[in-house]
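Q: coordinates only, sequence not included:
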C-alpha cells in the first residue's frame, strides 16, 4: 500500500523537475537513476553497520558517494558537476552488479541548473532502501505517470485489468512466465504477487521454501525492444524483491535468438501499431503478416508449451478485420488454443486512448478437451468510461471472472447468461470472416420488461443560470458554442470578447442545438482542463439528470426517431430564423431503459465506432495499394 508521505515525495520530485524536464518519461528516468544511486549508498551503509564492507562506492568511486554529494560544504555547481560525472561513469564501476550497470547505461543529466538539482536530490534523500513492498508500490505509482508510450501503439495497461487477467490465467509457482512486450513489467509483477498470495499462511509467500522462491523468480522473464523500458522493468522488479531479474532488450518480431524458448504462461498487452511499411519479420512465423498485432498474437500462440495458457489484450482488428492474415490467425487460434474472448469497454485505456480492446484467453490443454469457446461481454470495469476514469459502483469484472472460472472447470456443464455465452468452434470456423465478435453467433436475449416512457422535459435541467461575460472583461471562459462544436472542442475566450449573455453549464450536462441549420448536434460537457468557468450559447437546450448516462442521452437526442419528433417543434420563417421550441421539445416522449442497459448500449455503440475507424484505415490502405499498382507502371 502506497503511503501518503511517499506519494507526496514522488509528486514533489516531479514538480521540481517539470520546469527543466517537461517530458513525463524523462522525469521517470531521472527519478529512477537518482533512487538507485541513493539506494546503493544505503546498502553500503547497511553493510558497514552490520560489520561488513562497502561494495559499491569503492576503488576510486568513494568520491561519488551520496554523503559526499550532499555534504554541506558542496556548492551548487560543484554538486551538479559531481552528480553529472558520477551517473556518466557508473557503468565503468566493476563493483556494481550487471543489473545496476544496465540501469545507468546512457544515463545523463538533461539540465544544468544547480538549484533544481539540489532541491531534487534533497527530496530523493528522503527515500531509504528496505526490502518491503513499499518501494515497489512507490515505483509503480511513479510509472503510472507514463501512460502513453509514444507512437508505437503502446499504452500502459490499467492495474485492475492486469490483475483480472492474471487471476483468470492462474499462474503457478512451477511455471515459466513470459511477457514478450513487457513495458514496465506490470504483468510480471502481478503474476509474482498472485503466486505469493496463493502460497501464504500468514504473509505472502511464507509457504514457499527458499529454493521454490528462487525458482519462481528465475522462471519470470520479459522482453522489450526499448532499452528505456528494459531499464524501468529491471528497477521495478528489483524493488519488488527480484535480486536478479530477467528482462532482456529483444525485438520479439524480427530476432530469432530466443525463438526456441517457450513458456507455460504468457501475459501481454503488445503494441497495436505498426511502422509505415509494416514489420519485416523473419520467416518462422506460421502467419505471413506485416502487422505487429497479428505477429505478436501468432508469436504468443506458437511459444506456449503444449499445456500453456495466455491472456492477451488485443485491438478490435484482431477480432473482426477481414484481411487474409487476420482471418488466418483467427482460424489458427480457434483450431488450436482459443478458449475465451472477453470484450472490454471502449474507455479502458482513457485518457491515453479511446481504442476498443478485447482479451484473448488461450489454453492449449483445455482447447483439446472442449469444442466450445466462451464469449464474455464486460460493459463496466469499475470506472467511468470518460477521460477522468473515476471509480463507479458498476463493475462487471468479478462476474466475468466467475463465468470464466466456471467454464474452465466444466465447459460441458456451463450455462450461458446475459454476460457470457458459449459458441461451437465449428460455427466460428464456418463463418466467412472467422470473426471473434460474439454478435455474429449469439442472438441477443429479449428483454422481458417494458421500458419506462418519459418526457424529454423530465431530463432537462430546470432554472439554468445565465451570465453576461462582459461583466468580467478580463476573465477567461470556456465557451461551448455552436461553432466550437463543429471544431470539436470548446473555445477559450476572454469576457470582453463575448458579445451576449450565455448559459452557465457544468460537466455532465448534455447540450442539444435548437437552431436551424445547426440541428442534430448534441454535446456532452466535460470537466474544464483549465479550471475555467463554463458557459454555453443560449441556442443550446440543456439536459441533466441522474436517470440517464450523458453519452447515452447524447446518442438518443441525435437518433432518427427523436429527430423526427424534434423537427415537428421547429418554428420560424426559415433559414437561421428557424428554431425548435424548447417547451414543445420537452413534450417529446421516448423509452428510457435502466442505467445498466444504457451502459450496455453505450459500450456497444463505442465498439461499432471503433470498428468504423479500423475499416476506414483499411480502406485507406487499400486505396494506397491501388495507387502503388499504377505507380509501378509509370516508374517502369
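A: Thanks, I have the structure now. Bear in mind the structure is a predicted one, so any value in this text is a computation, not a measurement. Numbering: from 1, shown residues only.
Q: all contacts plus neighbour counts: C-alpha atoms, from now on.
A: Will do.
Q: Could you give the number of residues near the closest residue in space to residue 106 that isn't next to it in sequence?
A: Nearest in space to residue 106, with sequence neighbours left out and distances taken as CA to CA, 6 or more residues apart in numbering, is residue 88 at 7.3 Å. When neighbours are counted by other CA atoms under 10 Å, residue 88 registers 16.
Q: what's the answer for residue 5, then?
A: Count around residue 5 with other CA under 10 Å applied: 10.
Q: which SSE is the nearest residue to residue 438 once chain neighbours are set aside in?
A: Leaving out its chain neighbours, the residue that sits closest to residue 438 by CA to CA, 6+ apart is residue 375, at 6.1 Å. Taking DSSP states H and E as the criterion, residue 375 maps to strand 372-377.
Q: hang on, the earlier thing: pretty sure the residue nearest to residue 438 contacts residue 341?
A: Yes. With contact defined as CA atoms under 8 Å, residue 375 counts as touching residue 341 (5.0 Å).
Q: Give me the helices and strands touching the longest helix seen in the chain, please.
A: Scanning the chain for the longest helix, with DSSP state H as the assignment, gives helix 595-635. Applying 3 or more CA pairs under 8 Å, 6 or more residues apart in numbering; DSSP states H and E, one finds that helix 595-635 makes contact with helix 316-320, helix 550-557.
Q: Now do the SS call for residue 296.
A: Three-state call for residue 296 (DSSP: H, G, I helix; E, B strand; the rest coil): helix.
Q: so who does it touch?
A: 252, 253, 270 (CA atoms under 8 Å, 6 or more residues apart in numbering).
Q: before we go on, here's another structure to hold up against the first:
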C-alpha cells in the first residue's frame, strides 16, 4: 500500500482539480491518467534505450526525429515529459494541446486499432497554463516520493526492482480509483488489488496462456497477470528471450472488454504503462451478440458487474439457451464457460446469492459447473472486502471447462480476514487468510483429511448434488461449540448483591463529600 505521504499529495492534487472546475471523479482520474501515461511513456522509453545499449541492440525511440502533428513539425524530444516539464507554463500548455496530446492519441497510427477507437474521443481538459504547470509539478513530486518508497522497499525486503516500481504505481492507481466512492452505473465496483493478486497467484498464469477479462474496467486482473509473468524468472525468460512470445505478450495475450469508454481508456493506458504496448482492450457489451468469443481462452479472470436484471433482447441467444435468466451474475458465468476452450480455467468473483439461489437459473448454472465441468474451489469472502463501495458477501469460484464433467470433490475455504479491517476505513491489520489460502490451494493433497470445523475442507460431489448443488460454505461447515459453564444462580445473585452494596457505599461517600 502507498503511504500517507503519497495519499496526502494525491488528495492535494485532487483538491486542486476541484478548485480548477473539474469535479467529476472519473473525469479527474482520466485527466491524471493521461498525464501519468505521458510521464511513463518517457520513463519507459529511457529504460528500453538503456536496456538495448547494455545488450548492444539497436533501439528506435518513439520520440526520435521530427514529428508532423496537425500539419506542423516539431522535434520529437520536445514531447518527452523530462523535457517539456521545465518549459514556461504557456509554452507547456500550447505544446500539450497542439502536440503532446495529439501525439498520444495517435500513438498507434492504424485508425482501426483498438487504441485509436478508445482514444478517438479523448479530450484534454486542463483549463489554464498555470493549472497545467501546477499539476505537472505535483505529479513530479508524487513520482519522486514513489521512487523513494520503492528504493526503501528494495533495501528492506530485497524485492525485484521492476516489481516494486509497478507495485507502487499500481497502488497509486488503486488509490486514485478509490476516489470513486460509489459503484458505477453498470453495477461495477473496484476489486481490491490484494484480492486480484490472490486470484492471479492461485491460477498461476503461464507464457502460453491466452487471458481474458470480459468486464475489465481498469484492467486490474490483466495487468496483475502480466506482472506475475514478468516477476517469475523462468516465465520471464520464456517470454522475453523469444521474439514470438514477446510479441504475443505485448499484444494478443491479454483481452479485455468493457462498456464504459472512460474506464477503457484508463484500463488501456494502465496496460501500456505496464509494458503491454498494443493492448486488446475493446468497447463491447460482453453479454450481447457483439461478443462472439467461444472456445478461445485458456484463462479467464474477472469480477463481473452485479447489475441485477437485463432485458432478454440485449442478451446473446447463445447464453440464454444455456441459462434462461436476466441476472448478470449468472449470465457472466455462462459466458465464461463459452469463452474458455476445453481445459481452460477460470477464477471469478460472484455474489453469495449465486451459491445458494433457489431459482431454476441459479440451479442450472451450478449444475453446469458441477456436472458438466470441473468445479475445483469455492473461497468464501467476508462482506467487508468490497467496502466502502458495497457490503455484499462474495466468493471466488475456480473451475476448469471440460464439457464432460470431472468434479469429484470441491475444496471450500472460509476466509474471515484479508489483511484489512472489514469496516469502511479498510485499515491494515495483522489478520490475513490470503497466504494460507494460496498455500493450501497449492497443496490440495494435504487437505483430504481436514475436518469440517477447519478453515478449509473438501466436500464430495454427491453431497453437493444431494443439496441441490448448494455451494454456500455454511451448508457444509461444522461449527464447534465449546460448552460454557456458569456458576450456580445463587452465587451469581450473591455477586450482584455484593457489587450493588459496594456501589451504594461509594455513592454515600460521594454524597458526604458534597455536603461538607
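A: Great, that's in hand. Just so you know, these numbers come straight off a predicted model, no measurement behind them.
Q: And the TM-score between them?
A: Taking TM-score structural alignment, normalised by the length of structure 2 as the basis, the two superposed chains have a TM-score of 0.74; 449 aligned residues with a CA RMSD of 4.0 Å.
Q: which of the contacts of residue 296 of structure 1 show up in structure 2 as well?
A: Counting by both residues aligned by TM-score structural alignment, their matches' CA atoms under 8 Å, the contacts of residue 296 of structure 1 that remain in contact in structure 2 are 253, 270.
Q: from the contacts of residue 296 of structure 1, which single one is nearest residue 51 of structure 1?
A: residue 252 (45.6 Å; CA to CA).
Q: what kind of secondary structure is the counterpart of that closest one in structure 2 in?
A: Using TM-score structural alignment as the criterion, residue 252 of structure 1 maps onto residue 286 of structure 2. The local conformation at residue 286 of structure 2, judged by three-state DSSP, is coil.
Q: Give me the neighbour count for residue 286 of structure 2.
A: 22.
Q: who are the neighbours in contact with it?
A: 214, 215, 257, 258.
Q: ok, the equivalent of residue 190 of structure 1 over in structure 2 to residue 200 of structure 2 distance?
A: Residue pairing (TM-score structural alignment): residue 190 of structure 1 is matched to residue 224 of structure 2. Here the criterion is CA to CA, to the nearest Å. By it, residue 224 of structure 2 lies 7 Å from residue 200 of structure 2.
Q: Look at the two and report which has more neighbours.
A: residue 224 (24 against 20).
Q: Quick check: that one vs residue 237 of structure 2, distance?
A: Taking CA to CA, one finds residue 224 of structure 2 at 18 Å from residue 237 of structure 2.
Q: One more: residue 197 of structure 2?
A: 21 Å.
Q: out of those two, which sits in the more crowded spot?
A: residue 197 (18 against 15).
Q: Alignment lookup: that one to structure 1.
A: Aligned partner of residue 197 of structure 2 by TM-score structural alignment: residue 163.
Q: Could I get the full set of strands for the stretch 51-200 of structure 2?
A: 66-69, 72-75 (DSSP state E, counting those that start in this stretch).
Q: Output those strands in TSV; the columns should cover distance to residue 244 of structure 2 and mean neighbour count.
A: As requested, those are exported to TSV (distance: least, CA to CA, whole Å; neighbours: other CA atoms under 10 Å):
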stretch	distance to residue 244 of structure 2	mean neighbour count
strand 66-69	30	15
strand 72-75	33	12
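Q: So in structure 2, which helix runs the longest?
A: Longest helix in structure 2, counting by DSSP H: helix 25-55.
Q: And that helix, what does it pack against?
A: helix 81-84, helix 261-273.
Q: Pull up the gap between residue 128 of structure 2 and residue 145 of structure 2, please.
A: For residue 128 of structure 2 relative to residue 145 of structure 2 (CA to CA), the value is 26 Å.
Q: if you count what's nearby, which of the two comes out ahead?
A: The residue with more neighbours, out of residue 128 of structure 2 and residue 145 and counting by other CA under 10 Å, is residue 145; that gives 16 against 12.
Q: Next up, the contacts around that one.
A: Contacts of residue 145 of structure 2 by CA under 8 Å, 6+ apart are residue 6.
Q: Repeat that for the one 5 residues further on.
A: Shown in contact with residue 150 of structure 2 (CA under 8 Å, 6+ apart): 161, 164, 165, 168.
Q: Perfect, I'm done here.
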